[in-house]
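Undergrad: take a look and give me a structure for this.
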Amino acid sequence: MNTKVVKLNYNNLDKEAIKEAGYVLRNGGLVAFPTETVYGLGANALDDKAVKKIFDAKGRPQDNPLIVHIAEISDIETLVQEVPEVAFKFIKKFWPGPLTIILPKSNKIPNSTSAGLDSIGIRMPSNEVAREIIKASGVPIAAPSANISGRPSPTDLERCVEDLNGKVDYIIGGEKSNVGVESTIIDCTVYPPCILRPGGVTLEMLKEVEKEVYIDPAIMKKPEEKLKPKAPGMKYRHYAPKAPVKVIQGDLDFTITKINELINKYTKEGKNVGVIATDETLNKYHNAIVETLGSRNNINIIAQNLFETLRKFDDKNVDVILSEAFEEKGMGIAVMNRLKKSAGFDIISI
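TA: Predicted coordinates for the structure are as follows:
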């Protein structure tokens, strides 16, 4: 397959390119496009054959449901059976933005999109290019992250091309995603509403709207093999670079000491070691390839840089990656969720 790649100037959008991407989607093709969270791989959410192409292109398990992206709030009406009052509150506060809301699906949504579930996740991205492409297509767009399944999600155009060139019809974009991790997923088919994936809209932000919101405790631990995922990212190993990842969790002195011990151990075994550090600890590690996520004082920047940093270690052919951990509050919950899953829950703690 010949993949067309278009890099946009966000200050002067190429309307013809957006129109062309919309045409491809409307007619059953696959288009990778930018959102504020990560880049997405889109297909017509109502076209069973088109949706199945997503699973083929990504190598994605068929029981992993997709998120449907819309351009206008009114687009939700025909896609779901009902919108509970609490969901309306979240929509009013956080759309457009990095929040996916799970609702009872209508019969317009094929089982391939919902992975056979009676519910579907809906989101309205804040990225202007994403919404313009959805409008140009004239259909709701099912879109997981635009990467090979299991790998770190792409936050720029170049990483989409790296993973999907020759596997999709069109890749369009330009700027880096500014959130850096996938959307928060909240289940509003139950009460209290339950967070099934942490993301850019934090637990604290959601509690300001509905104080009873809670996080499913299962998402921060290794999932059971028999789990039937209600939302993307719940069951399978995700966000993983080629080298195994090990997360070291504890106070900073313990973390630095333990990582240096492991560097020495792996180096003696002849392994090339990568370390995920922060600005504050960048110079604390030796005999390793060290990448910083940014300052510990800015967890949003750490989230923004996480996936690209994991991919850099692929570029440098490391044999093992050792990562510092972060406080699990605010965006730190989303960062740690992604780190733990990238490590397959291989965690060393005090």
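
Undergrad: drop to CA atoms for contacts and neighbour counts, all remaining ones
TA: OK.

Undergrad: leaving out the residues flanking it, which one is nearest to the residue positioned nearest the centre of the chain?
TA: For the chain, the residue sitting closest to the mean C-alpha position, by C-alpha atoms, centre = their mean, is residue 182 at 2.9 Å. Excluding its sequence neighbours, the residue lying closest to residue 182 (C-alpha to C-alpha, 6 or more residues apart in numbering) is residue 37, at 5.1 Å.

Undergrad: tell me who's in contact with the one you found.
TA: 98, 155, 177-183, 200 (C-alpha atoms under 8 Å, 6 or more residues apart in numbering).

Undergrad: that one belongs to a helix?
TA: No. Going by DSSP: H, G, I helix; E, B strand; the rest coil, the assignment for residue 37 is coil, not a helix.

Undergrad: in this protein, which spans are helices?
TA: 15-26, 48-58, 85-94, 111-114, 128-137, 157-164, 203-209, 252-268, 299-315, 331-342 (DSSP state H).

Undergrad: can you give me the buried ones in the first one?
TA: Within helix 15-26, the residues scored as buried using 16 or more other C-alpha atoms under 10 Å are 17-19, 21-26.

Undergrad: farthest residue from the center of the protein?
TA: Max radial position in the chain (C-alpha atoms, centre = their mean) goes to residue 268, at 35.5 Å.

Undergrad: and for residue 138, the neighbour number?
TA: By the criterion of other C-alpha atoms under 10 Å, residue 138 has 15 neighbours.

Undergrad: contact partners for the nearest residue to it once chain neighbours are set aside?
TA: Among residues not flanking residue 138 along the chain, residue 26 sits closest, at 6.9 Å (C-alpha to C-alpha, 6+ apart). Each residue near residue 26 by C-alpha under 8 Å, 6+ apart is listed here: 44, 137-139.

Undergrad: just residue 85 next, same as before
TA: Contacts of residue 85 by C-alpha under 8 Å, 6+ apart: none found.

Undergrad: one step back: farthest-separated two in the contacts of residue 26?
TA: Using C-alpha to C-alpha, those span at most 9.2 Å, a distance reached by 44 and 138.

Undergrad: the buried residues of helix 15-26 into JSON lines, with extra columns for distance to residue 116?
TA: Formatted as JSON lines, these follow (distance: C-alpha to C-alpha, whole Å):
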{"residue": "17", "distance to residue 116": "34"}
{"residue": "18", "distance to residue 116": "31"}
{"residue": "19", "distance to residue 116": "32"}
{"residue": "21", "distance to residue 116": "28"}
{"residue": "22", "distance to residue 116": "27"}
{"residue": "23", "distance to residue 116": "28"}
{"residue": "24", "distance to residue 116": "26"}
{"residue": "25", "distance to residue 116": "22"}
{"residue": "26", "distance to residue 116": "23"}
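
Undergrad: please give the structure of this sequence too, so both can be compared:
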Amino acid sequence: MQIELVARELEAGHLVAFPTETVYGLGADAENPAAVARIYAAKGRPSNHPVIVHLAPEADLGYWVKHIPAQAHALIKAFWPGPLTLILKRAPHIPDAVSGGQDSIGVRCPSHPVAQALLRSFKGGKGGIAAPSANKFGHVSPTTAQHVINEFEQETKSGGLIAAVLDGGQSEVGIESTILDLTRLDSHGPVLLRPGHISASQLAAVLGVMPLAADVAAPRASGTLDAHYAPNTPVTLIASEEIDACVDNLLAAGKRVAVMANRELANTKALAAFQRMPADAVPYAHDLYAALRNLDLAAADVILVQALPQDKAWQGVNDRLQRAAFDTRHVLAQLLAKA
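TA: Reported below is the predicted structural model:
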């Protein structure tokens, strides 16, 4: 469907899915609370969980926020358009539907050309598109248009809740944007709420100070719940030196096993599914969600994921995997106990 027609769907209060450089988003007019409510309904998302507002490069950020601190100006100059979301104080006339009832708002300017074309066409480039990832709440984020269609099979049919799915190819980054809170600069300084492609070190190089870790008083932000980004199959992180023995024990117990690792295993051919992953963080992030979706199709009893390095380059990927594997440490013991 042409960009202009999709923009008109948004202006009419309908939902559309569109590509960004991070993942595909499920978008609605950010100033239309009824349209934003349709996002929550489609995803099964809690109403107090904020969404991110996407803006065109030429949009007036001052329309959306109360105040733009100097730190925000510096970060925008360095990283926009790109995978960085800034949390700022929401302008009073902007509905709180996009912020889960909070007085803050998450904003970013995506770099994907299709997303930019849509934003420039929507309301003449002056509107904002509220858009969390285009998947059911808590599930693996989509990085292709087909992932969106698979996730929302009924909603994307003619007359369904989602009026259009724009195809922009596979998302380049592959994990969601870095989220930085700038609402408490006087009392806390900048606070990193969600790591991503733009690292804390890169932010610090612009800010002159390392962002603090999220605290209990931080604003709620998209994608920061303990359990998130999870396939239907339980995910368990396991050290590289333990994978082969773990797979042997599970296979001996008659279990179907899927594995995601950056090396071949001694018994790869006996697995229900195997995904060989890149050894570097950037291509690993690009492939991560597609790999989890592929392994999920194998209907295995468990997905074993090789634990990754803990250095800063892997922070965003480790964050997503730890949330995908949240509260699953008991899975292996249960599977082996049932043998």
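
Undergrad: what lines up with residue 206 of the first structure in the second structure?
TA: Matched across to the second structure, residue 206 of the first structure falls on residue 203, judged by TM-score structural alignment.

Undergrad: over to residue 166 of the first structure?
TA: Per TM-score structural alignment, residue 166 of the first structure is aligned with residue 154.

Undergrad: likewise residue 332 of the first structure?
TA: Checking TM-score structural alignment: residue 332 of the first structure goes with residue 314.

Undergrad: was I right about its match contacting residue 308?
TA: Yes. Between residue 314 of the second structure and residue 308 a contact is recorded at 7.4 Å, counting by C-alpha atoms under 8 Å.

Undergrad: sorry, back to before: closest one of the buried residues of helix 15-26 of the first structure to residue 238 of the first structure?
TA: Nearest to residue 238 of the first structure among these is residue 25, at 26.1 Å by C-alpha to C-alpha.

Undergrad: against residue 334 of the second structure, how distant is the equivalent of the closest one over in the second structure?
TA: Counting by TM-score structural alignment, residue 25 of the first structure corresponds to residue 10 in the second structure. Relative to residue 334 of the second structure, residue 10 of the second structure is positioned 47 Å away (criterion: C-alpha to C-alpha, to the nearest Å).

Undergrad: do the same with residue 31 of the second structure
TA: Distance from residue 31 of the second structure to residue 334 of the second structure, by C-alpha to C-alpha: 48 Å.

Undergrad: and residue 318 of the second structure, how far is that from residue 305 of the second structure?
TA: According to C-alpha to C-alpha, residue 318 of the second structure and residue 305 of the second structure sit 11 Å apart.

Undergrad: with residue 211 of the second structure instead?
TA: Residue 211 of the second structure sits 29 Å away from residue 305 of the second structure, going by C-alpha to C-alpha.

Undergrad: with residue 247 of the second structure instead?
TA: Residue 247 of the second structure is 11 Å from residue 305 of the second structure, by C-alpha to C-alpha.

Undergrad: and if you look at residue 121 of the second structure?
TA: Counting by C-alpha to C-alpha, the gap from residue 121 of the second structure to residue 305 of the second structure is 42 Å.

Undergrad: the two: which has the busier surroundings?
TA: residue 305 (22 against 19).

Undergrad: that one maps to what in the first structure?
TA: In the first structure, residue 305 of the second structure lands on residue 323 (TM-score structural alignment).

Undergrad: tell me how far its match lies from residue 241 of the first structure.
TA: From residue 323 of the first structure to residue 241 of the first structure the distance is 13 Å (C-alpha to C-alpha).

Undergrad: what's the answer for residue 107 of the first structure, then?
TA: Residue 107 of the first structure sits 38 Å away from residue 241 of the first structure when distances are taken as C-alpha to C-alpha.

Undergrad: so between the two, which is more surrounded?
TA: residue 241 (23 against 13).

Undergrad: surely that one touches residue 153?
TA: No. If you go by C-alpha under 8 Å, residue 241 of the first structure and residue 153 don't touch, sitting 10.1 Å apart.

Undergrad: distance check, whatever residue of the second structure lines up with residue 238 of the first structure against residue 243 of the second structure.
TA: With TM-score structural alignment as the criterion, the equivalent of residue 238 of the first structure in the second structure is residue 228. From residue 228 of the second structure across to residue 243 of the second structure, the span is 24 Å (C-alpha to C-alpha).

Undergrad: do residue 289 of the second structure as well
TA: For residue 289 of the second structure relative to residue 243 of the second structure (C-alpha to C-alpha), the value is 21 Å.

Undergrad: tell me which of the two has more neighbours.
TA: In this view residue 289 of the second structure and residue 243 are compared by other C-alpha under 10 Å, and residue 289 has more residues nearby, 25 against 20.

Undergrad: distance between the ends of stretch 40-50 of the second structure?
TA: Length of stretch 40-50 of the second structure, first residue to last, C-alpha to C-alpha: 10 Å.

Undergrad: give me the stretch of the first structure that that stretch matches.
TA: Mapped onto the first structure using TM-score structural alignment, stretch 40-50 of the second structure covers residues 55-65.

Undergrad: and the matching stretch, how far from the chain's centre?
TA: For stretch 55-65 of the first structure, the separation from the chain centroid amounts to 15 Å (computed by C-alpha atoms, centre = their mean, to the nearest Å).

Undergrad: repeat that for stretch 203-219 of the second structure.
TA: 19 Å.

Undergrad: can you list contacts of that stretch?
TA: Stretch 203-219 of the second structure is contacted from outside by 71, 74-75, 78, 102, 104, 181, 188-193, 200-201, using C-alpha under 8 Å, 6+ apart.

Undergrad: are any of the residues you listed buried, and if so which?
TA: The buried subset of the contacts of stretch 203-219 of the second structure (16+ other C-alpha under 10 Å) comprises 75, 102, 104, 181, 189-193, 200.

Undergrad: show only the entries of these found in strands.
TA: Among those, the members found in strands (DSSP state E) are 104, 181, 191-193.

Undergrad: which of the residues you listed sit farthest apart?
TA: The most widely separated members of those, counting by C-alpha to C-alpha, are 104 and 192 (15.0 Å).

Undergrad: before we move on, back to that, redo the helices of the first structure as JSON lines? Include distance to residue 224 of the first structure.
TA: Formatted as JSON lines, those follow (distance: least, C-alpha to C-alpha, whole Å):
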{"stretch": "helix 15-26", "distance to residue 224 of the first structure": "35"}
{"stretch": "helix 48-58", "distance to residue 224 of the first structure": "22"}
{"stretch": "helix 85-94", "distance to residue 224 of the first structure": "29"}
{"stretch": "helix 111-114", "distance to residue 224 of the first structure": "20"}
{"stretch": "helix 128-137", "distance to residue 224 of the first structure": "34"}
{"stretch": "helix 157-164", "distance to residue 224 of the first structure": "28"}
{"stretch": "helix 203-209", "distance to residue 224 of the first structure": "24"}
{"stretch": "helix 252-268", "distance to residue 224 of the first structure": "28"}
{"stretch": "helix 299-315", "distance to residue 224 of the first structure": "25"}
{"stretch": "helix 331-342", "distance to residue 224 of the first structure": "13"}
